[in-house]
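1. Below are the sequence and a predicted model for it; my questions follow.
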Amino acid sequence: DLGVLHAVAAAVAVTEGAAARDQVDWSALHAEEAGLLGEEPFEGLRASLHHALGGLGDTDAADRCWAQARASYAAGHVATAEAASAATWRLRGGAFPRLIHLVGPSGSGKSTFAAGLSGIDARVSLDDLRSARGSRADQRANAEVLREGLRRLDSALAAGPATVVWDATSLGGHQRSLVHAVAHRRDALITHVVVAATGDELTRRNAGRTHPVPPEVLEGQLRRFDPPYPGQAHRTWYVGEGGTVDDVDGTLDGGEW
């Protein structure tokens, strides 16, 4: 809600000087001119796309069209809901690959969640690549393992409209950006699967894992964990401690699961 955001910024700017107040006023003016100060500024765009897609039964295609419409509108390439809808024509057939990008510390349930998904054509696991080299706990060749994983990801996405799972912790934005670069090159639909669990729950699960990580390693992962923001992928699924998708972002149906 940009109205709330600007109200908070204006309150803070009172003590920050005239330049800060001018920045807030300038931003609010542009947001108002763009029609973005309402509680649901993209609802008109969403409704227009819903109508345009009609009975499109492919949820992936619908969500990819919605991501394209938002991006085109935000970038200023289109100025109306009708034009944003027209920008999605090439994506409506669903002839693009899909990337399911798992995000979360060790033991958070990423692999378990992915194992329950249907229609997966390939899975790239960095732990499996380390195991093939001798030990999944051996971190000395991480750069080589990552390069091999990215090569396999690129090959799998290039095979047509396949669905590929990237199974790694992906704790930070830099790690995720390398995966996204491959996916963007292959014009893939990117879905972040962010697996949320408390530190206590992760510690409990780690103790019962077949391949537990040292406690200090898990603590380090939790300190470094920088979850992705909504919008850094075409859509985001949030998986709770029960292993189910509890919330979503970036879906055309607005959170219905």
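-> Yep, that arrived. Numbering: from 1, shown residues only.

2. hey, let's count contacts and neighbours off CA atoms from now on
-> OK.

3. Which stretches in the stretch 1-150 of the chain count as strands?
-> 98-103, 122-125 (DSSP state E, counting those that start in this stretch).

4. any idea which of those is most buried?
-> Burial of the strands of the stretch 1-150 of the chain is given as mean neighbour count (mean count of other C-alpha atoms under 10 Å); strand 98-103 ranks first at a mean of 25.

5. which residues are contacting that strand?
-> The contact list for strand 98-103 (C-alpha atoms under 8 Å, 6 or more residues apart in numbering) reads 110, 157, 161-171, 183, 188-195, 227.

6. Structure two is appended below for comparative analysis:
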Amino acid sequence: AGRPGAGAEQALEQVDWSALHAEEAGLLAQAPLEPLRAGLREALAGLGPDAADRCWAQARETHAQGRTGSVEAAVAAGWRWRDGAFPRLVHLTGPAGSGKSAFAARLTGVDTRISLDDLRTARGSRADQRANGDVLREGLQRLDTALADGRTVVWDATSLNQHQRSLVHRIAHRRDALITHAVLLVDEDELARRNTVRDHPVPPEVLTGQLHRFSPPYPGEAHRTWYVGAGGTVEDTDGSLHAEETLYAAGAPHTYRTPCGTGGR
């Protein structure tokens, strides 16, 4: 912050050391992991997209930890994920009216959809927020059961901040699930317009509050991320080994079959 003194000198020294390590590790290039990604894509050419993406996520993690530096080591690190025998979680995140439920309805290969709005409706009123704690606990229990059974699950809630998302991810990690974030990105004016014609509109001040609290996830919070535009299609991805197989004209990811027959997107 421009302040002099021993503390500032020590901080600058740490910055210099970090830059030196980053340069030696080859991380200052525009796409430092692209050689590893390209090599892994070739080595895993026979896998389905879900298994390949899970292996790629493992390769990124072990590379960051300094445990893998070559394609061969990355292939070995992801060996346990190659058969695709793991559950899947598609975690939706976005304000009310951003199109989460409509996007979820177009996904194929989904075994279970957990909607907190539906759980509130089953208790008597979708708009009743008084039992949110009980609703969340019920939803998390259903999630744990479904992932333990090896299912593909969609979590349909606003999940506006990292804390809310972490409660879901804690269970997914415990069950070794492939975690996909589907981030719904719609501008404020369009959200306001949609809210006036929704079957279940929220008060304008509630929508405004959601927009102020919305903190979209960083790519590293999940194994892979789909960015869904106002048209309901996946317009960009992160964390996919074969990104071109996710981006396509129809919008919603297709179901592929992994070698063991487990359904993926």
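-> Great, that's in hand. What you see is a predicted model; the values in this text were computed from it and never measured.

7. Residue 140 of the first structure -> the second structure?
-> Here residue 140 of the first structure is matched to residue 130 in the second structure, going by TM-score structural alignment.

8. Apologies, that question was intended for residue 238 of the first structure.
-> Using TM-score structural alignment, residue 238 of the first structure pairs with residue 227 in the second structure.

9. just checking, that match is part of a strand?
-> Yes. The assignment for residue 227 of the second structure (DSSP: H, G, I helix; E, B strand; the rest coil) places it in a strand.

10. What is the neighbour count of it?
-> 16 (other C-alpha atoms under 10 Å).

11. Also the one 10 residues further on?
-> Using other C-alpha under 10 Å, residue 237 of the second structure is surrounded by 20 other residues.

12. The stretch 1-150 of the first structure: helices as residue ranges?
-> Under the criterion DSSP state H, counting those that start in this stretch, the stretch 1-150 of the first structure contains helices at 2-13, 18-33, 43-53, 59-74, 81-86, 110-115, 126-132, 142-157.

13. can you redo the strands of the stretch 1-150 of the first structure as a markdown table with distance to residue 44 of the first structure?
-> Output for the strands of the stretch 1-150 of the first structure, formatted as a markdown table (distance: least, C-alpha to C-alpha, whole Å):
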| stretch | distance to residue 44 of the first structure |
| --- | --- |
| strand 98-103 | 27 |
| strand 122-125 | 37 |
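
14. Might one say that residue 194 of the first structure is in contact with residue 241?
-> No. Residue 194 of the first structure is beyond contact range of residue 241, at 11.1 Å (criterion: C-alpha atoms under 8 Å).

15. what range in the second structure does stretch 40-49 of the first structure sit on?
-> Residue span in the second structure matched to stretch 40-49 of the first structure, by TM-score structural alignment: 31-40.

16. So for that stretch, what gets flagged as buried?
-> 36, 37, 39, 40 (16 or more other C-alpha atoms under 10 Å).

17. show me the contacts for the closest residue in space to the first one that isn't next to it in sequence.
-> So that's residue 36 of the second structure. Ranked by C-alpha to C-alpha, 6 or more residues apart in numbering and with sequence neighbours excluded, the top spatial neighbour of residue 36 of the second structure is residue 71, at 5.8 Å. Residues in contact with residue 71 of the second structure, defined by C-alpha under 8 Å, 6+ apart, are 36, 39, 40.

18. gap between the second one and residue 223 of the second structure?
-> Translated: residue 39 of the second structure. 19 Å (C-alpha to C-alpha, to the nearest Å).

19. For the contacts of residue 71 of the second structure, which pairs are in contact in the first structure too?
-> With both residues aligned by TM-score structural alignment, their matches' C-alpha atoms under 8 Å, the contacts of the contacts of residue 71 of the second structure that the first structure also has are 36, 39, 40.
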